[in-house]
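**Student:** any chance you can model this:
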Amino acid sequence: MANIDYGNMPTWISAIGTTGALLISTVLLRKALKERTEALDEKKRDQASKVSAWMDGESRSIRVRNGSEAVVDECFVFVWFKRSGLPPGSNEVTRAELPIIAVPPMTTREIELPWEEPLQWSLSGVQFRDSKGRRWKRSMGEGLVELLPPWEAPLLARVLRFLKKVVKRKDRDG
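**Tutor:** I've put the predicted structure just below:
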C-alpha cells in the first residue's frame, strides 16, 4: 500500500474553519440585505398605506382619507355601478373614474355620486400619486400596489435589454 500524506491536521482544521466562517458570513449578509430591503420598502409604502377610501351608502357618497403628513394628488376613485331600468337578468355593469384631484394631509374628502338612480354600486378602489411622485392603487381585491411606470415593468425591461443586445450585434456585424 502506498503511503498517502494528507497534510498536517492543523492545516485541515484551519481550512474547515475558514470555509465555515465564509458560509456563515454569507448567510448573515443575505439576511441583513433582506431586512434592509424590507425596511426600505416599508418606508416607501408609509404614506401610501395611510390613504384609504370607503363608500357611504346612506349619503350616496365616497370618502377618501389621507392620514399622512403630506398631500396626495392625481387621486381617482373607481366605481362599478348597475343602472336601474335595465331588463331583469341583465348583467350590464359600468366602471367609472371619479376625480378627486388632491387630498391635503390629515383630511377626508367626500365626493357624491353623480348618478341619480344606479340600482347597485360599489367602490372598486382608489388610485393616487404620493408626495415622492410614486403612483399607488388600493383595490378591494389586491390591496395596496405600487403602479410602476411602463418603462420599469419587468417584461418590458427584459424586451428592451434584448433589443439593445440585438442592435449592438447588428452595429458590430454591419
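**Student:** could you use CA atoms for every contact and neighbour count after this?
**Tutor:** Fine.
**Student:** quick one, strands of this protein?
**Tutor:** 51-56, 61-66, 72-83, 94-103, 107-112, 118-129, 135-139, 143-147 (DSSP state E).
**Student:** of the ones you listed, which is nearest residue 40?
**Tutor:** With Cα to Cα as the measure, strand 143-147 is the member of the strands of the chain nearest residue 40 (14.0 Å).
**Student:** quick one: contacts of that closest one?
**Tutor:** With contacts defined as Cα atoms under 8 Å, 6 or more residues apart in numbering, strand 143-147 is touched by 48-49, 134-138.
**Student:** picking up where we left off before, I'd like the strands of the chain written out as JSON lines, with distance to residue 22 and mean neighbour count added.
**Tutor:** Shown next, in JSON lines, are those (distance: least, Cα to Cα, whole Å; neighbours: other Cα atoms under 10 Å):
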{"stretch": "strand 51-56", "distance to residue 22": "45", "mean neighbour count": "19"}
{"stretch": "strand 61-66", "distance to residue 22": "48", "mean neighbour count": "19"}
{"stretch": "strand 72-83", "distance to residue 22": "47", "mean neighbour count": "19"}
{"stretch": "strand 94-103", "distance to residue 22": "52", "mean neighbour count": "15"}
{"stretch": "strand 107-112", "distance to residue 22": "53", "mean neighbour count": "15"}
{"stretch": "strand 118-129", "distance to residue 22": "44", "mean neighbour count": "19"}
{"stretch": "strand 135-139", "distance to residue 22": "41", "mean neighbour count": "20"}
{"stretch": "strand 143-147", "distance to residue 22": "37", "mean neighbour count": "15"}
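**Student:** let's see this one next, to set against the first:
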Amino acid sequence: MTAIDWGSVPTWFSAIGTTGSLLATAGIIVRDRRKDQRTDAARVACWIEVPSAYEVDDDSVDLEAYRFLRVHNTADRPVFDLSALVGPDSSAGYHRHFLDHVVPTGEQATFLAPFEQHSSGSLPPSRPAAVEFRDVERTTWVCDLEAGTLHRRRKRRVRSWLRIQRKFVSEFGRKAFNLRFRRRVALPKRPDWRG
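**Tutor:** Sure, this is the predicted structure:
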C-alpha cells in the first residue's frame, strides 16, 4: 500500500489564496450593487404638505383632516407599488394606504392622505408615518417621513426569529409554549422600519 500524495504546501496556499480572492471579489460586487440600489432609492423624495383650497377640486373634502403626500422620483428608474403607512390606530398598529402602482422617472405624484390633528386617548394622532415603495430590482424601501430616513425592508431571517423565540421563552418560561398565552401576551410591535 502506498502513501497518499497530498501535494505540496505552496499548492495549498495558492488554492486558499485563489478561493479567498474570489470570495472577496464577490463580496465587493454585492456591496457595490447594494450601494447603487440605495443611491437610486435615496433619490425618491417624499414629504407632507398642507393642502390649500385651490389645489383640491372637491369641495366636500375637509382640508383639516387631510394632507398632501408628495412623491418626487428623481431616480434613473421608476418606482412601483407606493403605499403610505398610516397610524397608529387604536391597536397601536400601522395600516397600509395604497397610493399608486408606478411613479415614472422625473415625475412628481401628489396623493391625499388622512391626517389627524389631535390624538384620541394615549396614542399620538393618526397620520402618514412612512412611504413604502419597490424599485426595479424588487427591493422594498421605506422612507420614514418623521425622521427623514430611508430604510431597506428586510425579510425576516431564521436567526432573528430564533432570537425572538429564545427571548420569549427566557422571559415567560414554560408558559411560552402555550399558544393561547402567546396570543394574549403578544403586544403591538414598533414599526419595523425604525429598527
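**Student:** got a TM-score for the two of them?
**Tutor:** With the length set by TM-score structural alignment, normalised by the length of structure 1, the two chains reach a TM-score of 0.53; 127 aligned residues with a Cα RMSD of 3.5 Å.
**Student:** residue 166 of structure 1 is nearest to which of the strands of structure 1?
**Tutor:** Shortest separation from residue 166 of structure 1 across the strands of structure 1 is recorded for strand 143-147, at 29.0 Å, computed as Cα to Cα.
**Student:** that closest one vs structure 2, average distance?
**Tutor:** Mean deviation of strand 143-147 of structure 1 relative to structure 2 after superposition (mean Cα distance after the TM-score superposition for structure 1): 3.9 Å.
**Student:** please apply the same query to stretch 18-31 of structure 1.
**Tutor:** Average distance, stretch 18-31 of structure 1 versus aligned residues of structure 2 after superposition (mean Cα distance after the TM-score superposition for structure 1): 1.8 Å.
**Student:** check contacts around the closest residue to residue 118 of structure 1 other than its chain neighbours.
**Tutor:** In space, residue 118 of structure 1 comes closest to residue 83 once its chain neighbours are excluded; the distance is 4.1 Å by Cα to Cα, 6 or more residues apart in numbering. The neighbours of residue 83 of structure 1, taking Cα under 8 Å, 6+ apart as the test, are 93, 117-120.
**Student:** need the residue closest to the centroid of structure 2.
**Tutor:** With distances taken as Cα atoms, centre = their mean, the residue of structure 2 nearest its centroid is residue 153 (3.0 Å).
**Student:** how near is it to residue 30 of structure 2?
**Tutor:** From residue 153 of structure 2 over to residue 30 of structure 2 the distance is 17 Å, taken as Cα to Cα, to the nearest Å.
**Student:** swap in residue 158 of structure 2?
**Tutor:** With distances taken as Cα to Cα, residue 158 of structure 2 is found 21 Å from residue 30 of structure 2.
**Student:** what's near enough to touch the spatially closest residue to residue 93 of structure 1 that is not a sequence neighbour?
**Tutor:** Across the structure, with Cα to Cα, 6+ apart as the measure, the residue nearest residue 93 of structure 1 apart from its sequence neighbours is residue 82 (4.9 Å). With contacts defined as Cα under 8 Å, 6+ apart, the neighbours of residue 82 of structure 1 are 91-94, 118-121.
**Student:** can you check which helix is longest in structure 1?
**Tutor:** Longest helix in structure 1 by number of residues, with DSSP state H as the criterion: helix 9-45.
**Student:** before we move on, the earlier item: closest one of the contacts of strand 143-147 of structure 1 to residue 64 of structure 1?
**Tutor:** Nearest member of the contacts of strand 143-147 of structure 1 to residue 64 of structure 1, counting by Cα to Cα, is residue 138, at 11.3 Å.
**Student:** if we can go back for a sec, distance to residue 11 of structure 1 added to the strands of structure 1, as JSON lines?
**Tutor:** Converted to JSON lines, the strands of structure 1 look like this (distance: least, Cα to Cα, whole Å):
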{"stretch": "strand 51-56", "distance to residue 11 of structure 1": "61"}
{"stretch": "strand 61-66", "distance to residue 11 of structure 1": "64"}
{"stretch": "strand 72-83", "distance to residue 11 of structure 1": "63"}
{"stretch": "strand 94-103", "distance to residue 11 of structure 1": "68"}
{"stretch": "strand 107-112", "distance to residue 11 of structure 1": "69"}
{"stretch": "strand 118-129", "distance to residue 11 of structure 1": "61"}
{"stretch": "strand 135-139", "distance to residue 11 of structure 1": "57"}
{"stretch": "strand 143-147", "distance to residue 11 of structure 1": "53"}
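**Student:** all set now, cheers.
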